[in-house]
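Trainee: sequence and predicted structure are below.
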Amino acid sequence: MKRFFQPIQKDGSSKKPALSTQAENEEDERESGDDGHGKEPSKFLTWNANSLLLRAKNNWPEFSKLVATLDPDIIAIQEVRMPAAGSKGASKNQGELKDDTNASRDEKKVLMRALSSAPFGNYRVWWSLSDSKYAGTALLVKKCFKPKKISFSLDPAAKKHEPDGRLILAEFESLRFINTYVPNNGWKEEESSFIRRRKWDKKMLELILQLSDKPLIWCGDLNVSHEDIDVSHPEFFATAKMNGYIPPNKEDCGQPGFTMSERKRFGTMLREGKLIDAYRFLHKEKDMECGFSWSGNPVGKYRGKRMRIDYFLVSEKLKDRIVSCKMHGHGIELEGFCGSDHCPVSLELAPSSPDVKPNEASN
């Protein structure tokens, strides 16, 4: 969801940052002599940054403090909004940041300097980016953990990235982790909205079922509030419309993310994919102060209107290991949101039993 921001200020520093690339990730592994394959991450953080560059410029101390305190093994970022590498008119490299113009080089330096500072220097970074300053995801994994495989498509066998860089899938020895920025449903029945979202949900369910041989953690901005308890004002969101448009199918009516059609499909994914909503598993009651991950603009009709659209979903076989799942922002003034309109959400799992071998975790 969108929010107006201040203009980007010119960064005057000429210091060259350390750039985290796929090649440097591999070099780090060779130098460390530790492949990290047998280690299992147990602490996770997800955040829709609503422009990671703006957050690096304006809100990095706050976010850095949170990361240092929580010490997550994996950080999943959505809405990076940094363009993929590649000149105008040429094919893009969605795994690298654009740096072929003075402006893009300056922006890359600002962002990579932030990601090279403590505590982020302890992480490897993978990108999946859009062609323009839109959407995009990033995955930060502590260097002591080595994914067996990283992919970027709803088809795990495909080498290409999803359009707009909406997915990163990391496979570890005993589990898989998916970071997604799910497309917004939109307000009207058109190719860029309802239809696109239905296609995404169908393919996502197919992917979840394909990956059922190992426990799964799926997180990110999933752009849906499953139940009435997941929004601050159910009636407001259920009847919301833009420019007076009313979809012909009543199940498509309402605020994107709270239409009955989306909520039913989400329920199907949970049920058929045998997934648990970690936050709701621990928090059964509605919490008007801390129970929502997205908050409307403090000015205007959306003031105080909030939704829980950022999730950690885990395989049912992991539910007994859920220690905590917390939202780190609260209130209609967006305290703890680190400058975004989404707050960071964390998940912690208890360590797996030392008596269970990695290949037995999925049985």
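Mentor: Sure thing, it's come through. Computed from a predicted structure; not experimentally measured. Residues are numbered from 1 along each chain as shown.
Trainee: from here on, contacts and neighbour counts on C-alpha atoms
Mentor: Will do.
Trainee: which residues touch Asp155?
Mentor: Taking CA atoms under 8 Å, 6 or more residues apart in numbering, we find Asp155 in contact with Leu207.
Trainee: tell me where this protein has helices.
Mentor: 22-32, 52-58, 60-70, 102-116, 194-210, 234-239, 260-272, 278-282 (DSSP state H).
Trainee: can you tell me which of the ones you listed is most buried?
Mentor: The highest average neighbour count among the helices of the chain, using mean count of other CA atoms under 10 Å, belongs to helix 52-58 at a mean of 20.
Trainee: ok, for Asp201, nearest residue in space, not its chain neighbours?
Mentor: Nearest residue to Asp201, sequence neighbours excluded (CA to CA, 6 or more residues apart in numbering): Arg265, at 7.1 Å.
Trainee: same check on Pro163?
Mentor: Ser130 (6.8 Å).
Trainee: in this structure the one you found contacts Asn93, no?
Mentor: No. Using CA atoms under 8 Å, Ser130 makes no contact with Asn93, being 9.3 Å away.
Trainee: quick one: contacts for the residue most central in space within the chain?
Mentor: In the chain, the centroid-proximal residue (CA atoms, centre = their mean) is Gly220; its distance is 3.0 Å. Each residue near Gly220 by CA under 8 Å, 6+ apart is listed here: 46-48, 76-78, 179-182, 310-312.
Trainee: put this next to the first one:
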Amino acid sequence: MKFVSWNVNGLRASLNKGFLDYFKETDADIFCVQETKLQEGQINLDLGESYEQYWNYAVKKGYSGTAIFTRIRPLSVRYGMEEDFESEGRIITLEFEHFYFITVYTPNAKRDLSRLEERLVWEDRFRHYLQQLDKQKPVIACGDLNVAHQEIDIKNAKSNHGNSGFTKEEREKMTNLLDAGFIDTYRHLYPERTDIYSWWSNMPGVRARNVGWRIDYFIASARLASSITDAQIDCDILGSDHCPITLTITS
């Protein structure tokens, strides 16, 4: 089975930059996007009859939002964590026979860290949510987690210590998640690979010089480790300030 995750930073804009070409080329079983920046009815996305579409819209217009396109019909669908109403459209959970699949767009702590405390509460809730699901069946969670976990995951680690997405607190929360029985699938396969990133600032020349951050992940229950056959970061795919990431597992 092949999975794809991509923060498109506005799906309508991404459609004008080759999104559908990449979608068709990857031929994924499940393809999910974050930061759709859409309201219901603002797009009619024709992906063919083989894909079912699930959308979680933010209440605020032009903000956040997630979607999953799947060839496999889920047993159940949940929007948000637990049974809460989640107004920013950040999480969708699909239940399948043998696993749960979650796409997530983690809140940014903001440049001035004004949302850091809220972000840390979110991290604890999200870890607990995945742990509860993992008690029932294995979990695959993916998306923009808005954190570079280790120094190997960011180009300029020294100058970014303490900045949003690379604070000690955010990185520790990612460590806590992995210590709770989950793996970073890319690092599982490529523990020492450097200069591979999934997000670049829009400042001129930054992406061309590959001054990036790896903040998009596939996280999986540790017991799925032996099923992972491939994990990639498609750095050459444009259309967003993020690039797509992929995961392939034996079905």
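Mentor: Looks like it arrived, so ask away. Only a predicted model underlies this, so the values are computations on that prediction, with no experimental measurement involved.
Trainee: can you give me the strands for the stretch 1-150 of structure 1?
Mentor: Taking DSSP state E, counting those that start in this stretch, the strands of the stretch 1-150 of structure 1 run over residues 43-48, 74-78, 84-85, 93-97, 123-128, 137-142, 149-151.
Trainee: to which residue of structure 2 is Asn102 of structure 1 aligned?
Mentor: When structure 2 is aligned by TM-score structural alignment, Asn102 of structure 1 is left unaligned.
Trainee: for Asn102 of structure 1, give its distance to Leu66 of structure 1.
Mentor: 32 Å (CA to CA, to the nearest Å).
Trainee: likewise for Glu107 of structure 1?
Mentor: 23 Å.
Trainee: quick one: end-to-end length of stretch 49-64 of structure 2, please.
Mentor: Start-to-end, stretch 49-64 of structure 2 (CA to CA) is 26 Å.
Trainee: ditto for stretch 211-222 of structure 1
Mentor: 18 Å.
Trainee: buried stuff in that stretch?
Mentor: 211, 214-222 (16 or more other CA atoms under 10 Å).
Trainee: now, the most widely separated pair of those?
Mentor: Greatest spacing in the buried residues of stretch 211-222 of structure 1, by CA to CA: Lys214 and Asp221 (22.5 Å).
Trainee: the strands of the stretch 1-150 of structure 1: which one's closest to Arg30 of structure 1?
Mentor: strand 123-128 (13.5 Å).
Trainee: who touches Leu133 of structure 2 in this structure?
Mentor: So Leu133 of structure 2 contacts 100, 139 (CA under 8 Å, 6+ apart).
Trainee: how close does it get to Tyr186 of structure 2?
Mentor: Note on Leu133 of structure 2: its distance to Tyr186 of structure 2, by CA to CA, is 22 Å.
Trainee: Leu20 of structure 2 now?
Mentor: Applying CA to CA, the value for Leu20 of structure 2 to Tyr186 of structure 2 is 25 Å.
Trainee: separation between the counterpart of Asp341 of structure 1 in structure 2 and Arg214 of structure 2?
Mentor: Structural alignment (TM-score structural alignment) places Asp341 of structure 1 against Asp241 in structure 2. Going from Asp241 of structure 2 to Arg214 of structure 2 by CA to CA gives 12 Å.
Trainee: among those two, which residue is more densely surrounded?
Mentor: Higher neighbour count among Asp241 of structure 2 and Arg214: Arg214, with 26 against 16, using other CA atoms under 10 Å.
Trainee: map that one onto structure 1.
Mentor: For Arg214 of structure 2, the residue aligned by TM-score structural alignment is Arg308.
Trainee: swap in Asn108 of structure 2?
Mentor: Checking with TM-score structural alignment, Asn108 of structure 2 has Asn184 as its match.
Trainee: wait, doesn't its match sit right on Pro256?
Mentor: Yes. Between Asn184 of structure 1 and Pro256 there is a contact under CA under 8 Å: 6.6 Å.
Trainee: give me the more crowded residue out of these two.
Mentor: Ranked by neighbour count (other CA under 10 Å), Asn184 of structure 1 and Pro256 place Pro256 first, with 24 against 18.
Trainee: quick check: the more buried one touching Glu189?
Mentor: No. Contact criterion CA under 8 Å: Pro256 of structure 1 and Glu189 do not qualify, at 11.8 Å.
Trainee: that older thread, please enumerate the shared neighbours of Asp241 and Arg214 of structure 2.
Mentor: Common neighbours of Asp241 of structure 2 and Arg214 (CA under 8 Å, 6+ apart) are Trp199.
Trainee: tell me the contacts of the residue nearest to Pro163 of structure 1?
Mentor: 81-84, 94, 136, 163-165.
Trainee: I'd like these laid out as CSV, including distance to Arg55 of structure 1 and neighbour count.
Mentor: Below are these laid out as CSV (distance: CA to CA, whole Å; neighbours: other CA atoms under 10 Å):
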residue, distance to Arg55 of structure 1, neighbour count
Arg81, 11, 23
Met82, 12, 27
Pro83, 16, 26
Ala84, 18, 25
Gln94, 21, 24
Gly136, 15, 31
Pro163, 24, 16
Asp164, 20, 23
Gly165, 19, 30
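Trainee: and Leu139 of structure 1, what's its match in structure 2?
Mentor: By TM-score structural alignment, Leu139 of structure 1 lines up with Ile68.
Trainee: how far away is its match from Glu170 of structure 2?
Mentor: 26 Å.
Trainee: equivalent analysis for Ala109 of structure 2, please.
Mentor: With CA to CA as the criterion, Ala109 of structure 2 and Glu170 of structure 2 are 9 Å apart.
Trainee: now do Tyr186 of structure 2
Mentor: Taking CA to CA, one finds Tyr186 of structure 2 at 19 Å from Glu170 of structure 2.
Trainee: before we move on, what about Lys110 of structure 2?
Mentor: 12 Å.
Trainee: ok, Asp234 of structure 2 next?
Mentor: In terms of CA to CA, Asp234 of structure 2 sits 25 Å off from Glu170 of structure 2.
Trainee: now do Ser201 of structure 2
Mentor: For Ser201 of structure 2, the distance to Glu170 of structure 2 - CA to CA - is 19 Å.
Trainee: do the same with Asn108 of structure 2
Mentor: 10 Å.
Trainee: repeat that for Pro191 of structure 2.
Mentor: Applying CA to CA to Pro191 of structure 2 and Glu170 of structure 2 gives a distance of 20 Å.
Trainee: ok, now which ones touch the closest residue in space to Ser132 of structure 1 that isn't next to it in sequence?
Mentor: Spatial nearest neighbour of Ser132 of structure 1, chain neighbours left out: Pro83 (4.5 Å); criterion: CA to CA, 6+ apart. Residues in contact with Pro83 of structure 1 (CA under 8 Å, 6+ apart) are 97-98, 129-134.
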